[in-house]
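*Asks:* Provide a 3D model corresponding to the input given below.
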Amino acid sequence: MLRAIFFGSVGTLAETSQLQCQAFNNAFDEAGLDWFWKPNEYRELLREPGGVKRIRAEAKRRNQSVDAENIHARKVAHFYDLVTAKGLVPRPGVVETLEWARAEGVMVSWVTTTGCDTIDLILMGLRNSLSASSFSFILDATAVKLPKPAPDIYCHALKLAGIGPDNAIAIEDTPESANASLSAGIKTVAFPGWAAAERRFPQGIKSLDVLSAEALFSC
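*Replies:* Next up is the predicted model:
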C-alpha cells in the first residue's frame, strides 16, 4: 500500500539546471576568470554532484588557484537573482500529483541533500504553485552526514514517516540520486529533466516525462 511519495532532488520539482549554469558563469566573470561553461559542458559536469567540487576540479584542470567556496557563494547569489527575476515553473504533473496525494491522504515529502538556502530559494521561485506546507516534511543536507548517492537520507525519511520501504515511492531526476533511494529499498521512478535526459538510469526503473498518480501506480 502506498503511504508516502518522496520527491528527491531539486530537479524533480522544477527545472533549474540552465539557470544554475548561467549563475556559475556570472560568478566566474565576477571573479575575473575567463571560464565559461557551455550548456552541454555543464550537463556533463553535473554527473559529479557538488558545486564547490566542480569549481575545484575546473581550477585543477586549468592549473589555477581560486577560492572555490567564495565563488560558489557568489554563484548562489546570482542564482537567487535569476530566480527572483524569472521565477520557476513546476515540472509537468508535479502540482497535480501533490493535489492527488493530499486528497487521498498519501504523505508527500521532499527528500534532498541540498542546502537549506537552496531549498528556500526553490520554494520562493515556486511560491505561486506550492509551498513548504505542501510537504509533510523537508529534509536537507544537515539531516545526514553522507549525501546522495548514499542511502542515508532516504533511510532517515522512512524513519520519520514511520513506514517501511515497501510503502513508499521515490521520484528522482538523476541516476546517482536514484541509486540512493534504491539502496534504501524504495521503489523509484526516474523523472529526468534537461540535465539527465540522455543518461541511463539503473535497470528496471521506469522513466516519466510527466508525473501523475496513474503513472506512479503503474511503475
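*Asks:* Going by C-alpha atoms from here, please, whenever you check contacts or count neighbours.
*Replies:* Fine.
*Asks:* Can you give the distance of the helix or strand harbouring residue 216 from its chain's centre?
*Replies:* Using DSSP states H and E, residue 216 maps to helix 213-217. Centre-to-centre, helix 213-217 and its host chain are 21 Å apart (C-alpha atoms, centre = their mean, to the nearest Å).
*Asks:* cool, and stretch 61-70?
*Replies:* Centroid displacement of stretch 61-70 relative to its chain, using C-alpha atoms, centre = their mean, is 25 Å.
*Asks:* ditto for stretch 49-69
*Replies:* 21 Å.
*Asks:* And it, end to end?
*Replies:* Taking C-alpha to C-alpha, to the nearest Å, stretch 49-69 runs 15 Å from one end to the other.
*Asks:* In that stretch, which residues are buried?
*Replies:* Neighbour counts over stretch 49-69 (16 or more other C-alpha atoms under 10 Å) mark 51, 52, 54, 55, 56, 58, 59, 68 as buried.
*Asks:* my read: the last one touches residue 56, true?
*Replies:* Yes - counting by C-alpha atoms under 8 Å, residue 68 sits close enough to residue 56 to count as a contact (6.0 Å).
*Asks:* wait, which of the buried residues of stretch 49-69 is closest to residue 6?
*Replies:* For the buried residues of stretch 49-69, the residue nearest residue 6 by C-alpha to C-alpha is residue 51; the value is 23.6 Å.
*Asks:* thinking that closest one is in contact with residue 72, fair?
*Replies:* Yes - at 6.7 Å, residue 51 counts as touching residue 72 under the criterion of C-alpha under 8 Å.
*Asks:* Output the contacting helices and strands for the host helix or strand of residue 56.
*Replies:* Secondary structure from DSSP H and E places residue 56 in helix 51-62. When contacts are defined as 3 or more C-alpha pairs under 8 Å, 6 or more residues apart in numbering; DSSP states H and E, helix 51-62 sits against helix 68-86.
*Asks:* now the other sequence, so there's something to compare against:
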Amino acid sequence: MIFDCDGVLADTERDGHRVAFNATFEHVGVDLHWSEADYATKLQIAGGKERMASVLTPEFVAENHLPTDPGAQAEMIADWHRYKTARYTQMVADGALPPRPGITRIITAAQDAGWQLAVASTSAEPSVRAILTQAVGPRRAEAFDAVLAGDVVPAKKPAPDIYQLALERLGADRSRTLVIEDSRNGLLAATAAGLRCVLTVNGYTRDEPNDEAVLVVTSLGDPGGETTLVLANRGQARPDAFVTLADLRNCLE
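*Replies:* A predicted model of the protein is given here:
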C-alpha cells in the first residue's frame, strides 16, 4: 500500500502548508498572502517550490524588487522553500496537524499483517517524515519500506513517475498494490502507473472528478470516532462505519 502524504496522512493543506507559505512570504518581505480560495487554486500545481515560483510574474518581480535572472530566482525560491519547510515541520512537531481518521489504525494493522508500505509525495522529505512520525510514532515510521518525497523524480503528479519509482523500490506487483490518495492529481498519477486507487477526500478535493478511483470516502474513519461516508464505490469493498484493512484488500479484487 502506497500513501500520499498531504491530505491523506493528515489534513495539512489549509492549516499547515498554507500557513507556512504565508509565514514565509511575510518573513522574506513580499506582498503576498494566500487565502483559502487562493490556495485551492495553487493546489493544482504539484510541489511547494513550483507553487512559489508560479507567483513570479514580471509585475510581481518588479513590485517586490526580486531578481530577474532565472538562476537567481531558482536560488531564491529554494531559500524560501527551506524556510517554509522548517516552519511547517515545527508546526507538526507542536502537534498542530494530527493524523486523519483511520490512518494510525490502518497503518498499524497493515504493518502487523506484513504488508509493504510506502509514502509517495511531492512535499519535501523532512515535512513528509514529520507527518508520518506524528501519525504512527518513530518505530512504525522507520519501518516503512520506502519514503519517496520532494524532487526524487523530475516529473511530479499527475505524472506517474513517483508511483513507478515506488513500485521499483518495493519490488511490488501492480495488481497487488493499492494507492491511498486525496486529490485528482494523485489519482491520475496512480492510475497512469497502472495502480488501483482509493480516495480519502477533503474540503479542497471533494468535488473533483473521481471516475478512476475504486473507492471514494470522506475518510477512513475510526471506531468510536469519525465515521466513513462512501461517496463512490466501484469495487468489492463494503465499508460500514469505517474502512478496514480487509476493505482495502478487497479494493484489489
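*Asks:* what's the TM-score for these two chains?
*Replies:* Here the superposed chains carry a TM-score of 0.84, computed using TM-score structural alignment, normalised by the length of the first structure; 215 aligned residues with a C-alpha RMSD of 2.4 Å.
*Asks:* hmm, back to that, the helix holding residue 56 of the first structure relative to helix 68-86, how many degrees between them?
*Replies:* 120 degrees (axes from the mean of the first three to the mean of the last three C-alpha atoms, to 10 degrees).
*Asks:* quick one, strands of the stretch 151-253 of the second structure?
*Replies:* 178-181, 196-200, 215-217, 230-233 (DSSP state E, counting those that start in this stretch).
*Asks:* Need those strands in CSV (columns: distance to residue 209 of the second structure and mean neighbour count).
*Replies:* Below are the strands of the stretch 151-253 of the second structure laid out as CSV (distance: least, C-alpha to C-alpha, whole Å; neighbours: other C-alpha atoms under 10 Å):
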stretch, distance to residue 209 of the second structure, mean neighbour count
strand 178-181, 13, 25
strand 196-200, 11, 27
strand 215-217, 11, 25
strand 230-233, 11, 16
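*Asks:* Take those strands and lay them out in JSON lines including distance to residue 206 of the second structure.
*Replies:* Below are those laid out as JSON lines (distance: least, C-alpha to C-alpha, whole Å):
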{"stretch": "strand 178-181", "distance to residue 206 of the second structure": "12"}
{"stretch": "strand 196-200", "distance to residue 206 of the second structure": "9"}
{"stretch": "strand 215-217", "distance to residue 206 of the second structure": "9"}
{"stretch": "strand 230-233", "distance to residue 206 of the second structure": "9"}
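*Asks:* out of those, nearest to residue 21 of the second structure?
*Replies:* Using C-alpha to C-alpha, those put strand 178-181 closest to residue 21 of the second structure, at 22.5 Å.
*Asks:* Mean deviation, the closest one versus the first structure?
*Replies:* Superposed on the first structure, strand 178-181 of the second structure shows a mean distance of 0.7 Å to its aligned residues (mean C-alpha distance after the TM-score superposition for the first structure).
*Asks:* matching residues in the first structure for that strand?
*Replies:* Aligned by TM-score structural alignment, strand 178-181 of the second structure falls on residues 169-172 of the first structure.
*Asks:* what do you get for stretch 77-89 of the second structure?
*Replies:* Under the criterion TM-score structural alignment, stretch 77-89 of the second structure matches residues 68-80.
*Asks:* chain center to the matching stretch: distance?
*Replies:* Remark: stretch 68-80 of the first structure is offset 18 Å from the chain centroid, using C-alpha atoms, centre = their mean.
*Asks:* now do stretch 245-253 of the second structure
*Replies:* Distance of stretch 245-253 of the second structure from its chain centroid, counting by C-alpha atoms, centre = their mean, is 21 Å.
*Asks:* Also stretch 29-41 of the second structure?
*Replies:* Between the centre of stretch 29-41 of the second structure and the centre of its chain there are 19 Å (C-alpha atoms, centre = their mean).
*Asks:* Return the set of buried residues in it.
*Replies:* For stretch 29-41 of the second structure, by 16+ other C-alpha under 10 Å, it's 30, 33, 39, 40.
*Asks:* The first structure: matching residues for that stretch?
*Replies:* Going by TM-score structural alignment, stretch 29-41 of the second structure sits over residues 32-44 in the first structure.
*Asks:* Give me the mean deviation of the match of stretch 77-89 of the second structure from the second structure.
*Replies:* Averaged over the aligned pairs, stretch 68-80 of the first structure sits 2.2 Å from the second structure after superposition, using mean C-alpha distance after the TM-score superposition for the first structure.
*Asks:* same question, stretch 94-101 of the first structure
*Replies:* Here the mean offset of stretch 94-101 of the first structure against the second structure after fitting is 1.5 Å, by mean C-alpha distance after the TM-score superposition for the first structure.
*Asks:* can you tell me what part of the second structure that stretch aligns to?
*Replies:* Going by TM-score structural alignment: stretch 94-101 of the first structure matches residues 103-110.
*Asks:* Show residues contacting that stretch.
*Replies:* For stretch 103-110 of the second structure, contacts defined as C-alpha atoms under 8 Å, 6 or more residues apart in numbering pick out 8, 9, 116, 117, 135, 136, 140, 220, 222, 244, 245.
*Asks:* do that again at 6 Å, thanks
*Replies:* With contact meaning C-alpha atoms under 6 Å, 6 or more residues apart in numbering, stretch 103-110 of the second structure is reached by 135, 136.
*Asks:* in that stretch, what counts as buried?
*Replies:* Quick answer for stretch 103-110 of the second structure (16+ other C-alpha under 10 Å): 103, 104, 105, 106, 107, 110.
*Asks:* any idea how far the fourth one is from residue 15 of the second structure?
*Replies:* Residue 106 of the second structure is 24 Å from residue 15 of the second structure, where distance means C-alpha to C-alpha.
*Asks:* Check the last one too.
*Replies:* Counting by C-alpha to C-alpha, the gap from residue 110 of the second structure to residue 15 of the second structure is 28 Å.
*Asks:* now the third one
*Replies:* Residue 105 of the second structure sits 23 Å away from residue 15 of the second structure, going by C-alpha to C-alpha.
*Asks:* cool, the second one as well?
*Replies:* Counting by C-alpha to C-alpha, the gap from residue 104 of the second structure to residue 15 of the second structure is 20 Å.
*Asks:* coming back round to it: first to last residue in the match of stretch 29-41 of the second structure, what's the distance?
*Replies:* Per C-alpha to C-alpha, the first residue of stretch 32-44 of the first structure is 24 Å away from its last.
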